[in-house]
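Engineer: my questions are about this predicted structure, shown below with the sequence.
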Amino acid sequence: MAIALEIIPSSSSLDMYGVPDQSTRYSVSGHVNITLTPPSSCFEESKPTRLVLESLVVTFEGQSEFLCEETGYTAVRLCTVSQDLVAAEPLDLTNEGLDDLSRSCAWDIVFNLTVPGWLPESSPFGERDGGTSYTLHASAKIRNNDSVPSRSWLSSLCLPFQSQTKVLTAQPVAVPLVRYTTPSSYASTSALPFPIAHYEVSARPDDLNAESRFPREALSKIRVQMSVPECISVEDEKIAFAVRLRTNGLPENECKRLRVAGFWIEVEQSERYRTRPLLAYSTQYPVPPAEEQPPQKPLLKPHPLHGIYGTGLAQALNNNVLLRSFSLLPVDTSGHYRIAGDGYVFARDMETELANTWFSFAAEVPISTGHHGTPIDLSWQMSKAIRTSGLSPLLTVSHRMYVTLNCTYDLGEGENLERVAERLRFHVPLRFVRIPPSSQQASRSSTPTVVGHVRSLSENSGDAILGLPGLPVPSAPYAPTLPAYSQLYYSNGDRKIDYSIPLPLYTPHAESEPLLSSES
C-alpha cells in the first residue's frame, strides 16, 4: 500500500501588518491530507487496511541564508514553531466499511500554528534560492495495525523485511511572509496615504577647496528645509518632495548676489549584506540561540549548495560585509531640474514684510518601473529590485534622497561681473514600504495639487514651465482596510479603548408615577 502526505495551507501567504513587534502573534493554518492507496493484486481480493497514526508533527520554520562567491555561505534560523496534531492519543486510519476497498481514501487533519509578529518579510537575495524564506514541514509516524495478515506467498516472503512503523515526510510548502504598512488616519483626510515628514537639513559644499573664490560665509548662511512622505510604496512610480530655502543673517547686498541656478535629485537604495548575524538584531528580537543555529542544528530545508561550503570543497574570501548601492531613477532621467526665472531667490530676504517667507519649490521625481521585482540576471549583484526598507539578520536595506543645489555668486559689477559656482549637497532618509492592494489603488486615484508659495521648475526642457504638485493636498476618497490585531487589542487580549471619543453625558431617568394611588 502507498501512503502520501500533503500540506495544504489555508492561505498562499502570511500577511503581517505594521512594524515588527514582539507583542503580536499571527496564525498559520491549514490541513494535512493523508491519502491511503491500497495495494492491488490479481491473485486475492482486497482486504481492509488498518493503520494507526502515532504522531503528525507540523513545523513552521523561518530562515535567512546568504550565499555568494565573495563571502561564502551563511545561515540563520529565525524561528521554529511545531505542533503535534495527535499528541493526545493515536488515531485509527482504516478503510473498513467502504464499498470498494481497492479505491484510495483520504483524511484531512487541521492545524493552526501561532507564529511571532517580529519576523522579517520574505526576500530573495544572494545566489539563487537564497534570502529570507519560510516553509511548512510535516512528518508522520504511521504503524501498520492489520489484524489479519495477508496469506499470499509473496507477502509472507517479504514480511520479515517490512517495517511495521513508517516515518513519512510531506513535500515542504513555501509560505511567503508579506509585511504591509497600512495608511494612517491621515489618509482619510488627504489624497496621500501617509503624512509628510519635514527635515531641517545641514547643506554642505560638494567640493569646496581652498582655491575657491565663492564666499564661505554666504554658503553657511543658507538654510534648507525639505519635505518628503513618511512612507513610500514600492509600487509607486514617483516621489513627491518639496525644498524650502532662505538665508539667515546674510547682508542685503550679498543676498542679491547669491543665486540658485538649479538642482539635481538622486534616489538611492543601499544594501548591506553580512556574513554574521547583526548583533543589534539578535538583541532586539528573540532569535534562537547559537546552539539551535546551523551547523549545530541543521535547517530543515537548507540551500542546495550549503554542503559544498560545509565540507570545505569551496573556499570563500574572508569578507564580513558586502555593500552595493544603485539609483532608482529611470535610465533616461538625469534628475536635473532648472529653476525658472533669473535664480536670484534670496534677493528680498532682508525685506521686513518678507521676514518669514521662504523660497519653495516642489516636484515629483520618477522611479523606474523596471526595478520592480527581481530580474533574472547572470549575476545577482547586477539586479536592481526595489526592496522595502528594513532590517534582518543578514541584510539591511536603506533608502535616501540626495539633493545637490547649484549655487552661484556674483563677483564685481557691470563689465567686471564674474560669476563663481559651488554646489551644496544634502540628503534625507526615505522609507519604502508595501501597502495593501486596496490602499495602493486609493492612493493612485487622486493627484496632489499646488498649495502655498511654489515656484515653477523644469527638467532639461529649456524655458518650458512644468506644473508642480504641492505636498499638502485636500481630502479624497479612501478605501478602508481591515486594521491589524495589535491596533484593536492589547497583547493580553483586552480591547483597546479610544479615549478621544467622549462618553455621552449622564442624564437621570425621570421618576415614574406610581401605578396605584391611595385616596385619603
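Structural biologist: Noted; the coordinates are in hand. Numbering: from 1, shown residues only.
Engineer: when you work out contacts or count neighbours from here on, use the C-alpha atoms and nothing else.
Structural biologist: OK.
Engineer: sort out which residues of stretch 10-29 are buried, please.
Structural biologist: Judged by neighbour count using 16 or more other Cα atoms under 10 Å, the buried positions of stretch 10-29 are 14-18, 20, 24-26, 28.
Engineer: Val243: which of the residues you listed is nearest?
Structural biologist: In terms of Cα to Cα, no member of the buried residues of stretch 10-29 lies closer to Val243 than Gly18, at 29.0 Å.
Engineer: roughly how far does the closest one sit from Gly390?
Structural biologist: Between Gly18 and Gly390 the distance, using Cα to Cα, to the nearest Å, works out to 12 Å.
Engineer: likewise Val175?
Structural biologist: When distances are taken as Cα to Cα, Val175 and Gly390 turn out to be 20 Å apart.
Engineer: neighbour-wise, which of these two wins?
Structural biologist: Per other Cα atoms under 10 Å, whichever of Val175 and Gly390 has more neighbours is Val175, with 21 against 17.
Engineer: ok, now which ones touch the more buried one?
Structural biologist: Contacts here follow Cα atoms under 8 Å, 6 or more residues apart in numbering; on that basis Val175 touches 12-14, 133-136.
Engineer: Ala280: which of the residues you listed is nearest?
Structural biologist: Of all those, the one with the least separation from Ala280 (Cα to Cα) is Ser133, at 20.8 Å.
Engineer: what sits up against the host helix or strand of that closest one?
Structural biologist: Secondary structure from DSSP states H and E places Ser133 in strand 131-144. With contacts defined as Cα under 8 Å, 6+ apart, strand 131-144 is touched by 5, 7, 32, 50-66, 120-125, 164-177.
Engineer: and here's the other structure:
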Amino acid sequence: MPVSIDIVTLAPSLDMYGDPDSSSAYSLSGHVTVSLHSPNSIFERRRTTSFLLQSLELTFEGQSEIVAPQIGYSGIRLCSITRQLVSTEPLELSNEGQEESNAPCRWNLVFNIPIPGWLPASSKYGVDDMGTSYTLYATAKFLDLDNTSPWSLSALCAPFRSREREVHAEKTIPIRRFVDSQFLDPAEVPLTTFLVNSKTNPPKRDDDRPRIPQEIISKLQILASIPEYVDVLEDSIDLTLRMRVHDLEEEQCRRLQLSAFAVNVLQREKCRHRPSAEYRRRFPLPSESQQPPNIPLRSCHRLGYLYDGFYSPPINNDAAHIRTFSLLPSEENGEYILGDHNYVFAHNVPGETPIWYTLQTSIPFIPDPDVIKRDESSDWIGLPSLRPTGSSPLLTFRHEVCISLMIGYDLPDQNQQATETLTFAIPLRFAHVPPPPPPSARTCPLPALSQSMIIPSAESLPAISSEYSETALPAYSQLFHSNGDRKLDSTPLPLYTAHEQPCPSESTSANPDEPCEPSDRGHKVEHADDDDNSSETTPLL
C-alpha cells in the first residue's frame, strides 16, 4: 500500500509523580507521520500519486486484565480518549515532483493529548504477562485520487478495488509512576512516626503460665518510626522503636525487661472481579455501558475469549482472591534475642520525665522475585514479587511491618517470671524513586521553541521537525504546590551583577577594544523546591 502511518511520541514513556489525583493531567505529545510511497512496477514507469486524507483519528486507551482463582478472567477499560487531527476539511497529499525518488514523501501531524493523572502505572501481573497496559491507536482514512491512464495495468484493476482506503498504527505507551520527592539519598527521606496500640496475645486454653498484670503492661508506651517511603530497588528498611513506661512505680520499672523482638515485612495482594464502590467514587472510570462485554477491549487477552465461551463469571461482583507472603530472605526468620537481664526501664527516676529506650534495626527484604518461594496460586497470578504500594481497579498492593515484643516481668515474692508478647503492625509504602536528572538538565536553560515545531493550520500541513529536545524537565508538582502557589526556592541564586571584562568570542561590537554590553546569555537557572512532604498518617509532634 502506498500510504502508511507511524506514531512517534516525544518521550518513550509517560511519567507521573505523586499519588493518583483525578484533578490533575499529563501531556502526551508527539506526531503522526504520514508516508506516501511512489508505486513501482515492472510493467509501467513511476507516476504521480495523489490521495485525499479524510480523517486521522488518535485514541489513547488503557485496560486492566487479571486471571486468578475464584475469579477467573476479568477485564476492564480504564480510559478511552479520542482526538481528530484532521478536523476542518480533507487534505490532499501528492508526490508530484518526487515520483522518481526512492524516499517516500512524509508529513508530520503533531498532537497533544491530556492524560488523566489518576491512572495506575503500567504493570504485568499473572499468567502471560497480563495486567495494566496503555496503547495509542491511529486510524487514517483517505481517498485514492490517482488518475491512471486508460491503457495502464492499474486501470484494468481499478474496477475491482475500492478508492477508499484505511490504514492503522498503534504504539504501546508505558506509564511510570514515581514518588513525588527530591530526596535522592535514602538517608534524607523523612520518617513517619506511629503511636502504637499494641495488643497482648490471648492465652491458650492449656496455657497456665503466669501473665503480667494488665495495669502494668498498659503503662508501656511505644513509638515506631519508619521512612515515609522505601525505594523498591533497596534491600533493607530502617526501623526505630522507642519505648517508655508512664506513671509506673520505680520498683515495678526494675522488674520489666525486654528479652527479644521479631519483625516481618508482609505484602498483601487482592484481586477483584469488579472495581470496588470506593474506587469508583474516587476515580472516574468509564461507565458500565463502555465496559466489556458491552464494548470489548481493543487488545483483549486470548484468555478473555476462552473464558467467554467456557466460564461463567461469579454472580457476586465482590468476589476476590487474596494472597499474603513475607518479603524476608529465606535465611532470615526475623527474630532477635536481646539476652537475659535486659531491664531497660530500671533507670527511671521518680518524679522526673520517663526515659525513652531506643531500639534501632535494619530489616532486610527481597527485591528479586525469583528468590521468593512459589505458592499454590503461582500458576494463576504469577510468582510472588515485590511491587509498589498502590491500588488499581482490579488489583491492590499493601505492605506492613509486623512487630512482636517479648516483655518479661519478675513477679514479687516468687521465683518465676511472667511473660507477654505485644504485637502490632504499621503500614509501609514501597515506591519507585525518580532517577536523578542528568547534569546538563540541572543547569542548562530551557531550549527555545523552533518555528518548525508549530503547525499554523491543518490545511497547510507543513513538514514538522522530529528533532525534539530531550532535556529532562522537572515535574509540575516539584515547582508548584497543589493549590497552584509556586514553591519557594530554598537555595536562591545570587543577585545579577554586570560583567566588567569584555567577552572575547560573543562580542558583536565593530570595535574590538570596546567592552561588550552586559548579557545574561551565560546565566543558568536552577530551581530547588522546599520540603513539601505529606504522608497518609500525620506524624507525631
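Structural biologist: The structure has been received and is ready for your questions. A quick note: this is a predicted structure, and the numbers were derived from the prediction, not measured.
Engineer: still on that earlier bit, which of the contacts of strand 131-144 of the first structure fall within strands?
Structural biologist: Using DSSP state E, the subset of these located in strands is 5, 7, 32, 50-66, 123-124, 165-169, 173-174, 177.
Engineer: re earlier: show me which of the contacts of strand 131-144 of the first structure are buried.
Structural biologist: With burial judged by 16+ other Cα under 10 Å, the buried subset of these is 5, 7, 32, 50-66, 120-125, 169-170, 172-177.
Engineer: from Lys256 of the first structure, how far off is the most centrally placed residue in the first structure?
Structural biologist: Ranked by distance to the mean C-alpha position of the first structure (Cα atoms, centre = their mean), the top residue is Thr388 at 4.3 Å. Between Thr388 of the first structure and Lys256 of the first structure the computed distance is 44 Å (Cα to Cα).
Engineer: likewise Leu299 of the first structure?
Structural biologist: 68 Å.
Engineer: which part of the first structure lines up with stretch 272-282 of the second structure?
Structural biologist: Against the first structure, the aligned range for stretch 272-282 of the second structure is residues 274-284 (TM-score structural alignment).
Engineer: quick one: contacts of that stretch?
Structural biologist: Under the criterion Cα under 8 Å, 6+ apart, residues 66, 71-74, 76, 319-322, 391-395 lie in contact with stretch 274-284 of the first structure.
Engineer: quick one: the strands in the stretch 351-500 of the second structure?
Structural biologist: Using DSSP state E, counting those that start in this stretch, the strands found in the stretch 351-500 of the second structure span residues 357-364, 390-391, 395-410, 417-428, 430-431.
Engineer: can I get those in TSV with distance to Asn40 of the second structure?
Structural biologist: Written out in TSV, the entries for the strands of the stretch 351-500 of the second structure read as follows (distance: least, Cα to Cα, whole Å):
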stretch	distance to Asn40 of the second structure
strand 357-364	65
strand 390-391	54
strand 395-410	52
strand 417-428	63
strand 430-431	54
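Engineer: which among the ones you listed is found nearest to Asn102 of the second structure?
Structural biologist: Of all the strands of the stretch 351-500 of the second structure, strand 430-431 sits nearest to Asn102 of the second structure, with 49.7 Å by Cα to Cα.
Engineer: count the residues that sit near Leu417 of the first structure.
Structural biologist: The criterion is other Cα under 10 Å. On that basis, Leu417 of the first structure has 10 neighbouring residues.
Engineer: any idea what it aligns with in the second structure?
Structural biologist: Aligned by TM-score structural alignment, Leu417 of the first structure pairs with Asn415 of the second structure.
Engineer: show the contacting residues for that match.
Structural biologist: By Cα under 8 Å, 6+ apart, Asn415 of the second structure lies in contact with nothing.
Engineer: for Pro210 of the second structure, see how far away it is.
Structural biologist: When Cα to Cα is applied, the distance between Asn415 of the second structure and Pro210 of the second structure equals 12 Å.
Engineer: now swap in Asp247 of the second structure and tell me
Structural biologist: For Asp247 of the second structure, the distance to Pro210 of the second structure - Cα to Cα - is 23 Å.
Engineer: do Tyr137 of the second structure as well
Structural biologist: Distance of Tyr137 of the second structure to Pro210 of the second structure, computed by Cα to Cα: 70 Å.
Engineer: from Pro48 of the first structure, how far off is the counterpart of Pro435 of the second structure in the first structure?
Structural biologist: Under the alignment defined by TM-score structural alignment, Pro435 of the second structure corresponds to Pro437 in the first structure. Between Pro437 of the first structure and Pro48 of the first structure the computed distance is 51 Å (Cα to Cα).
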